[in-house]
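Q: The amino acid sequence is not available; the structure is as follows:
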């Protein structure tokens, strides 16, 4: 009889350290490291990314939980004690991204940093963290798609441990976590391969490319999931938001391209480095 992989990595007394948290923490570390390395090339100090991290991560989690609670208010209005019970699950990545974006804009305003350049620098790392974070869903056997067959999963030539983990309650399910993680990895490789090509990205277009790619992937993967949040029980929230973000990012790129005085991404920050606070 198959036993699912344990979502708990290890115990510290009464504290259970879960793989989901380890993947999330590792993703944050990778994203920060990538931003610091790239930031030095664009004349942005490493302290700025570390300080941003200290604000963006906790507020991002609050945003992710708030987003989830709002669209599941029918349940939480009847169980208000569960609103802060994040350890029982229930966060939405779009909520975290929107909250993180708000923090970054305020942070850049206070530090007098170019916000679009900061977004260009950090978003590849954010995408890398998302790719890794989906494997936390895998360990928890969540964020999966509809019921499928063993034969179908085997036809995808998946490793045996993935196929076995998709056996939930005696039935096999679509590994939508894997689809999103895989196609986002392709997007990350493309962005990293292209962002240092001379006169390829205008400032803000690395970020826009991330939005275009991720929203496209999420739109199609969300349509396969069985745990979507809905508007009026009809429209999948993440699909609607993905469509809005996709169109907005395309319009942004067209608008920037029509402006003749927009800096290229490789032009740097325009700040003296190191610069005074």
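A: Looks like it arrived, so ask away. None of the values given here were measured: they were computed from a predicted structure.
Q: CA only for contacts and neighbour counts going forward, please
A: Will do.
Q: didn't residue 200 look like it was pressed against residue 191?
A: No: no contact is recorded between residue 200 and residue 191 when judged using C-alpha atoms under 8 Å, the distance being 11.0 Å.
Q: and residue 81, how many neighbours?
A: Using other C-alpha atoms under 10 Å, residue 81 is surrounded by 9 other residues.
Q: A further structure is provided below for comparison with the first:
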């Protein structure tokens, strides 16, 4: 049997201050996403000043909304521990909260500055799913977003590196590495979107984003069903409900726009 040695979630201590791996992964994901979005925006002729203004506001708004979303569905705990509401460095942000909050702000910003909303969404979509894939490794370091109990033998059959297997020993039992399943799904989606959005006459304007919405929500539905720390509303897993809704919205948009707007520009024109 492997010696069970959990990784330290704290990367660096500077006096009373701590830098956690969770924060490093989130920050790295944001920086890479911004870099990729900036490159594609220039190629698509988006005004640089508008892009940086959008990023400057959208990222903190998305993070705050992700935290608010999480706190709302864990209010029974945070009502008794209000000082921990701002302790985002310990984990506890919900990607669907970030998507909803960030998406609403992007809609407002694009309307205000007369930018094409669908183009902005198309530019952002692959970078967002890439950032989600990186962010799951922050959950890994915090030993959260894990699945149901399993056995060491099962994890070894997956041919995982030892450091992942050992980190999946949580609360006295081995757990399904659901963080890894979702991360791999996200990275696969990122690679596919980055390749496919530049294929001639494949995606029309807005469809890169719609493809992201459908890809992510489809995978998240199944991964969420394996997790033991889901945010709940009564007997329902909130993320599964949202996944079904967003997948159907994406499918409906795809069919409606193709049928009623046959003259939409192709993304890679």
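A: Looks like it arrived, so ask away. Please read these numbers as outputs of a predicted model, since none were measured by experiment.
Q: of residue 200 and residue 191 of structure 1, who's got more company?
A: residue 191 (18 against 14).
Q: so which strand or helix has that one?
A: Using DSSP states H and E, the secondary-structure element containing residue 191 of structure 1 is helix 176-194.
Q: And that helix against structure 2, how far off on average?
A: After superposition onto structure 2, the average distance of helix 176-194 of structure 1 to its aligned residues comes to 0.9 Å, using mean C-alpha distance after the TM-score superposition for structure 1.
Q: Which stretch of structure 2 lines up against that helix?
A: The counterpart of helix 176-194 of structure 1 in structure 2, using TM-score structural alignment, spans residues 178-196.
Q: thinking again about what came up before, tell me the buried residues in the helix holding residue 191 of structure 1?
A: 176-181, 183-185, 187-188, 191 (16 or more other C-alpha atoms under 10 Å).
Q: ok, and what's touching it?
A: Helix 176-194 of structure 1 has contacts (C-alpha atoms under 8 Å, 6 or more residues apart in numbering) with 124, 127-128, 130-132, 134-135, 137-138, 143-145, 200, 206, 209-210, 213-214, 217-218, 221, 224-225.
Q: out of those, which are inside helices?
A: Among these, the members falling in helices are 124, 127-128, 130-132, 134-135, 137-138, 206, 209-210, 213-214, 217-218, 221 (criterion: DSSP state H).
Q: What subset of those residues is buried?
A: Neighbour-count burial (16+ other C-alpha under 10 Å) is assigned, among these, to 124, 127-128, 130-132, 134-135, 137-138, 206, 209-210, 213-214, 217-218, 221.
Q: in structure 1, which spans are helices?
A: Per DSSP H, structure 1 carries helices over the ranges 19-41, 46-71, 73-76, 93-111, 115-140, 150-155, 160-165, 176-194, 205-222, 237-258.
Q: The last one - contacts with which helices or strands?
A: Helix 237-258 of structure 1 makes packing contacts with helix 205-222 when contacts are defined by 3 or more C-alpha pairs under 8 Å, 6 or more residues apart in numbering; DSSP states H and E.
Q: what residue of structure 2 matches up with residue 208 of structure 1?
A: Under the alignment defined by TM-score structural alignment, residue 208 of structure 1 is paired with residue 210 of structure 2.
Q: That match and residue 246 touch, don't they?
A: No: in this structure residue 210 of structure 2 lies outside contact range of residue 246 using C-alpha under 8 Å: 9.5 Å.
Q: Between those two, tell me which one has more neighbours.
A: For residue 210 of structure 2 versus residue 246, the count of surrounding residues by other C-alpha under 10 Å is larger for residue 210: 24 against 18.
Q: what's the closest non-adjacent residue to the more buried one?
A: Closest residue to residue 210 of structure 2 in three dimensions, ignoring its sequence neighbours and counting by C-alpha to C-alpha, 6 or more residues apart in numbering: residue 250, at 5.3 Å.
Q: Neighbours of the one you found, how many?
A: Number of residues near residue 250 of structure 2 (other C-alpha under 10 Å) recorded here: 21.
Q: contacting residues around it?
A: Counting by C-alpha under 8 Å, 6+ apart, residue 250 of structure 2 makes contact with 210-211, 213-214.
Q: go on, residue 30 of structure 2?
A: Contact criterion C-alpha under 8 Å, 6+ apart gives residue 131 as the residues in contact with residue 30 of structure 2.
Q: so what corresponds to it in structure 1?
A: When structure 1 is aligned by TM-score structural alignment, residue 30 of structure 2 is paired with residue 28.
Q: What is the equivalent residue in structure 2 for residue 94 of structure 1?
A: In structure 2, the residue paired with residue 94 of structure 1 is residue 96, using TM-score structural alignment.
Q: in terms of contact, does that match touch residue 239 like I think?
A: Yes: the pair residue 96 of structure 2 and residue 239 passes the contact test of C-alpha under 8 Å, sitting 7.5 Å apart.
Q: So which of those two has more stuff around it?
A: Higher neighbour count among residue 96 of structure 2 and residue 239: residue 239, with 22 against 19, using other C-alpha under 10 Å.
Q: What distance do you get for the more buried one to residue 13 of structure 2?
A: Taken as C-alpha to C-alpha, to the nearest Å, the spacing of residue 239 of structure 2 relative to residue 13 of structure 2 amounts to 35 Å.
Q: With residue 180 of structure 2 instead?
A: Looking at residue 180 of structure 2 against residue 13 of structure 2, where the rule is C-alpha to C-alpha, the gap reads 27 Å.
Q: what do you get for residue 111 of structure 2?
A: When C-alpha to C-alpha is applied, the distance between residue 111 of structure 2 and residue 13 of structure 2 equals 44 Å.
Q: residues near residue 40 of structure 2, how many?
A: Other residues near residue 40 of structure 2 number 16, with proximity taken as other C-alpha under 10 Å.
Q: Sorry, wrong one. I was asking about residue 160 of structure 1.
A: By other C-alpha under 10 Å, 11 other residues sit near residue 160 of structure 1.
Q: Wait, residue 20 of structure 1 touches residue 141, no?
A: No: proximity of residue 20 of structure 1 to residue 141 does not meet the contact threshold set by C-alpha under 8 Å, at 10.7 Å.
Q: so who does the one residue sitting closest to the centre of structure 2 touch?
A: The residue at the geometric middle of structure 2, judged as the C-alpha nearest the mean C-alpha position with C-alpha atoms, centre = their mean, is residue 132 (3.1 Å). Neighbour list for residue 132 of structure 2: 29, 95, 183, 186 [criterion: C-alpha under 8 Å, 6+ apart].
Q: Aligned counterpart of residue 115 of structure 1 in structure 2, please.
A: Checking with TM-score structural alignment, residue 115 of structure 1 has residue 117 as its match.
Q: Tell me the spacing between that match and residue 38 of structure 2.
A: As it turns out, when the distance is counted by C-alpha to C-alpha, residue 117 of structure 2 lies 16 Å from residue 38 of structure 2.
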